[in-house]
Structures are given as C-alpha cells and as structure tokens.
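**Q** The sequence and its predicted three-dimensional model are supplied below.
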Amino acid sequence: MLSNATVQPETKSNGVSLKQTAEEMSKLSVKEQKVGRRALFDSSLISTEVSAQLPAQYVLRPLCEDDFEKGVFECLSQLSVVGEVSAARFAETFRTLLAQGASYMNVIEDTERSRIVACGTLVLEQKLLRNCGKIGHIEDIVVSSTERGKRLGLHLIHQLKHLGHALGCYKVILNCKQSNVAFYEKCGLEVRDVQMVEYFTE
C-alpha cells in the first residue's frame, strides 16, 4: 500500500493534490493494484506451483470484473444452464460476491485468445463444529470442450485444494456425478457418504 507520509500535499495536478491521490490509491485493495482491475480475491492466493505447471499461454487467476467480455458464461454454459445474463447483471453479481467475501472463483485464461477456458470455485462455510472451523466447498468445475486433455481440470482442483488450506479450512468437499469419481480420486479426493438434493426451480 502507498504511504501518505511520503507525498507532499502542495504538489498538484489538475487541481487535485498528490496527497489526495495517494489517499485514494491507498483505499484500493492489494488485488486491484496487482492485476490493474478488480479481482474477486487477492492473487497471492494463487498457487505458484500450480501456475508453473500450466502451458505457456494459460494463466490461472481470480475471476475479474471484466471477465464477462472474456467469455466466462460461455465456459460455464458447458457445465449447466446459465440463463440470459447481461453485462450489467454480471457486474452487479460480481460486486455482491466481492462484498460477501465467501466465494473464491478461479479461472484459467488462454491469453492468446483472451478467453476463459476453465473455471472452478471454492465457497467457504463457517461452522460451529470443529472449534468453529471452516469447510471449503468445491463448486462449478468446468473446462471448455476445446481445451480438454490438457490437465487443466486437474490443475484447477489442486489450486482449489491449495486455496482451502491457505484459508484455514479443515477439509474441502464436493458433489459430482458417478462418472466423474475416478477423476476426482486422481486429484486426491476420496468418496464419502452420498449427496441428497431437492430443486426448488429449474
């Protein structure tokens, strides 16, 4: 963060003191200053070990406020129904997620095409059990059909496990189809119990 003490208030640009500018900059989160745009969480939580294993044109990073234009919904639509979401609706939802601070959506971007090609989210749940511990729910894992076979899904799961550990979760859990069990076992997870569900809307 910038230190206000090192800026002289007399020096002005367009009628605004540099001290005032520094104060405004100091209000920006670290994540904004690192990526140049708002990110859903601090990029320091991205595993450097996992990132290093990605092919050269791929970048693992937090969801950012401009990812609507980079096809995040096109990627998610290969997992489930996303509906007709406008750029304004995405921006509103992004601000809500940012304010809540419990959803950590990770994306993999193909920087050669500026397109999101994989997504996965860790959602924190605060518990009273286990000394008021936290659980990390792994959700919405999807890799674009054009990018499969490149181990992007495996790297994404390893990142979400890293994230859960870094955020102090005592475990991470997920629900999946029976056909995906073998994949998640390769990622180091094991089968426990069963999933139950009731949908209120389709």
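**A** It's in.
**Q** make it CA atoms for all contacts and neighbour counts henceforth
**A** Will do.
**Q** wait, is residue 137 part of a strand?
**A** Yes: using DSSP: H, G, I helix; E, B strand; the rest coil, the assignment for residue 137 is a strand.
**Q** I figured it hits residue 123, correct?
**A** Yes: using Cα atoms under 8 Å, residue 137 is in contact with residue 123, at 5.0 Å.
**Q** Show me which of those two is the more surrounded one.
**A** For residue 137 versus residue 123, neighbours defined as other Cα atoms under 10 Å are more numerous around residue 137 (21 against 18).
**Q** and residue 169, what does it touch?
**A** Contacts of residue 169 were listed using Cα atoms under 8 Å, 6 or more residues apart in numbering, and they are 124, 133, 134, 135, 136.
**Q** List only buried entries from those residues.
**A** Listed as buried from these are 124, 134, 135, 136; burial here means 16 or more other Cα atoms under 10 Å.
**Q** Looking at this protein, which strand is longest?
**A** Secondary structure of the chain per DSSP state E: the longest strand is strand 115-126.
**Q** I'd like the next helix or strand past it.
**A** Using DSSP states H and E, the helix or strand that follows strand 115-126 towards the C-terminus is helix 129-132.
**Q** So what's the gap between that next one and the chain middle?
**A** How far helix 129-132 lies from its chain's middle: 26 Å, per Cα atoms, centre = their mean, to the nearest Å.
**Q** what's that helix in contact with?
**A** Contacts of helix 129-132 with the rest of the structure, by Cα under 8 Å, 6+ apart, involve residue 126.
**Q** Mind listing what's buried along it?
**A** By 16+ other Cα under 10 Å, helix 129-132 has no buried positions at all.
**Q** now the strands for the chain?
**A** Going by DSSP E, the chain shows strands at 12-13, 16-17, 58-62, 103-110, 115-126, 134-143, 169-173.
**Q** neighbouring contacts of the fourth one?
**A** The list of residues contacting strand 103-110 from outside it, by Cα under 8 Å, 6+ apart, reads 40-41, 57-63, 97, 115-124, 152, 156.
**Q** another one to put next to it:
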Amino acid sequence: MTIDTYQFDDLKLLSPEVQKLLPDQYQLRSLGSNDFARGHLDVLSVLTQTGTHTYHDWLDQFQYMQSHADTYFSIVIEDQALDRVVAVGTLFVERKFVHDNGRVGHIEDIAVANDQQGQRLGLRVIQALQYIGRQQGCYKIILDCATKNIPFYEKCGFQQKESQMVMYTSSK
C-alpha cells in the first residue's frame, strides 16, 4: 500500500463529539486513497450494487472527488485494529441561487458493514455528516431513503417532507 491521501484534509470538519462516541479502536476520518483495499466498496454493497470497479476505476473517482473537496465530503469509520472500513457516508454540497446563494447538503450512500450493524455506526455517520453540513454553512440538509428507513432518519433529526421523484436513464 502507498501512503494514504485523503479526500479532504480539514480536520475541523470532523466532529470531535462523534469520535468520542465511537469504540476505542474506531476512527472517524475522510475517505482515504487506500480505502479500496480496506473494503470501501464492500461496505457500500450492503446498500446497493457497486459495479465491477477495478482499483484504478475507484481511484479515478476518488481523485475526482478529492479535486472537488469543497463539494464532496466522503467519510468512513475505520476499525483500526482490523485496518478495515466498517461504515461510510457522503455529504454533497449543492450551491444555490436561492436563499442568498445558499448551500444545501445532500446526504448520500450511508452504509454499515453487515457484521457491524447494531452498534449505532450509521447514526454516527449521519451525525458526522450533519456536523460537516453545518461547518459548510448549509441552510438545510436533505436525504432520500427507503420507506423502511424513515424511522431511523427521524431518530437522527430528519422529518418527512413532500415526495421524491426519480427517472432512470439508460446512460451510466
């Protein structure tokens, strides 16, 4: 493995309160360039299909997001004893013309490894992303979720509002 670089380096964006709530061997941090080998996609596959990434495919996407570090904030919780990613999530910051050129945070891709569920790691990821959203000046933070997950997100402080619409295209 090469030396890790991180998707964003601003440690002020990581909540010290969330870190304190994690088990001792767990670390909250930005997505790292070596997280492909640490199982980043394995954790995401709990949520949805991830495709057939090679390391280079994954690294291209990582580097794109890293070069847009004011827009993408991907975080992981790593079990340092196992050198393994166990929970993930991303906050995407959209810049708007409304609300005086305001910012909206979109929470995406929250996933916890199957063998780590029940330890409140999903809650910790959400709390950490909410913290980043506040640090980035977002006037609201939104997410889409499956109906079965609504009670979980309500416990995280979200409320149901309006409806989501989707149209899938044949493009990648």
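**A** Received it, and whenever you're ready, just let me know what you need. In this text the structure is predicted, and so the values were computed from the model without any measurement.
**Q** Contact partners for the closest residue to residue 141 of the first structure other than its chain neighbours?
**A** Nearest non-adjacent residue to residue 141 of the first structure, counting by Cα to Cα, 6 or more residues apart in numbering: residue 120, 4.4 Å away. The contact partners of residue 120 of the first structure, taken as Cα under 8 Å, 6+ apart, are 105, 106, 107, 138, 139, 140, 141, 142, 156, 157, 160.
**Q** try it again with 6 Å
**A** Counting by Cα atoms under 6 Å, 6 or more residues apart in numbering, residue 120 of the first structure touches 105, 106, 140, 141.
**Q** Tell me where the second structure has helices.
**A** 16-21, 40-44, 55-67, 98-101, 121-135, 150-155 (DSSP state H).
**Q** Make JSON lines from those helices and add distance to residue 164 of the second structure to it.
**A** Shown next, in JSON lines, are those (distance: least, Cα to Cα, whole Å):
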{"stretch": "helix 16-21", "distance to residue 164 of the second structure": "30"}
{"stretch": "helix 40-44", "distance to residue 164 of the second structure": "22"}
{"stretch": "helix 55-67", "distance to residue 164 of the second structure": "25"}
{"stretch": "helix 98-101", "distance to residue 164 of the second structure": "20"}
{"stretch": "helix 121-135", "distance to residue 164 of the second structure": "20"}
{"stretch": "helix 150-155", "distance to residue 164 of the second structure": "13"}
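**Q** Residue 23 of the second structure -> the first structure?
**A** Using TM-score structural alignment as the criterion, residue 23 of the second structure maps onto residue 55 of the first structure.
**Q** Would you check how far apart that match and residue 35 of the first structure are?
**A** From residue 55 of the first structure over to residue 35 of the first structure the distance is 20 Å, taken as Cα to Cα, to the nearest Å.
**Q** Could you do residue 76 of the first structure as well?
**A** Distance, residue 76 of the first structure to residue 35 of the first structure, by Cα to Cα: 23 Å.
**Q** who has more neighbours, those two?
**A** The neighbour comparison of residue 76 of the first structure against residue 35 (other Cα under 10 Å) goes to residue 76, with 21 against 14.
**Q** Which residue in the second structure aligns with the more buried one?
**A** Per TM-score structural alignment, the equivalent position to residue 76 of the first structure in the second structure is residue 44.
**Q** Repeat that for residue 100 of the first structure.
**A** With TM-score structural alignment defining the correspondence, residue 100 of the first structure maps onto residue 68 in the second structure.
**Q** ok, its match - how many residues close by?
**A** The burial count for residue 68 of the second structure: 13, using other Cα under 10 Å.
**Q** Let me see the contact set for it.
**A** When the contact criterion is Cα under 6 Å, 6+ apart, residue 68 of the second structure has no partners at all.
**Q** what about 10 Å?
**A** Going by Cα atoms under 10 Å, 6 or more residues apart in numbering, residue 68 of the second structure touches 7, 8, 62.
**Q** again with residue 50 of the second structure
**A** When contacts are counted by Cα under 10 Å, 6+ apart, residue 50 of the second structure touches 41, 42, 43, 44.
**Q** ok, the second one to residue 53 of the second structure distance?
**A** For residue 42 of the second structure, the distance to residue 53 of the second structure equals 11 Å [Cα to Cα].
**Q** One more: the first one?
**A** Shown here: residue 41 of the second structure relative to residue 53 of the second structure, a distance of 9 Å by Cα to Cα.
**Q** Looking at those two, which is more packed in?
**A** The neighbour count for residue 41 of the second structure versus residue 53, taken as other Cα under 10 Å, is higher for residue 41 (21 against 11).
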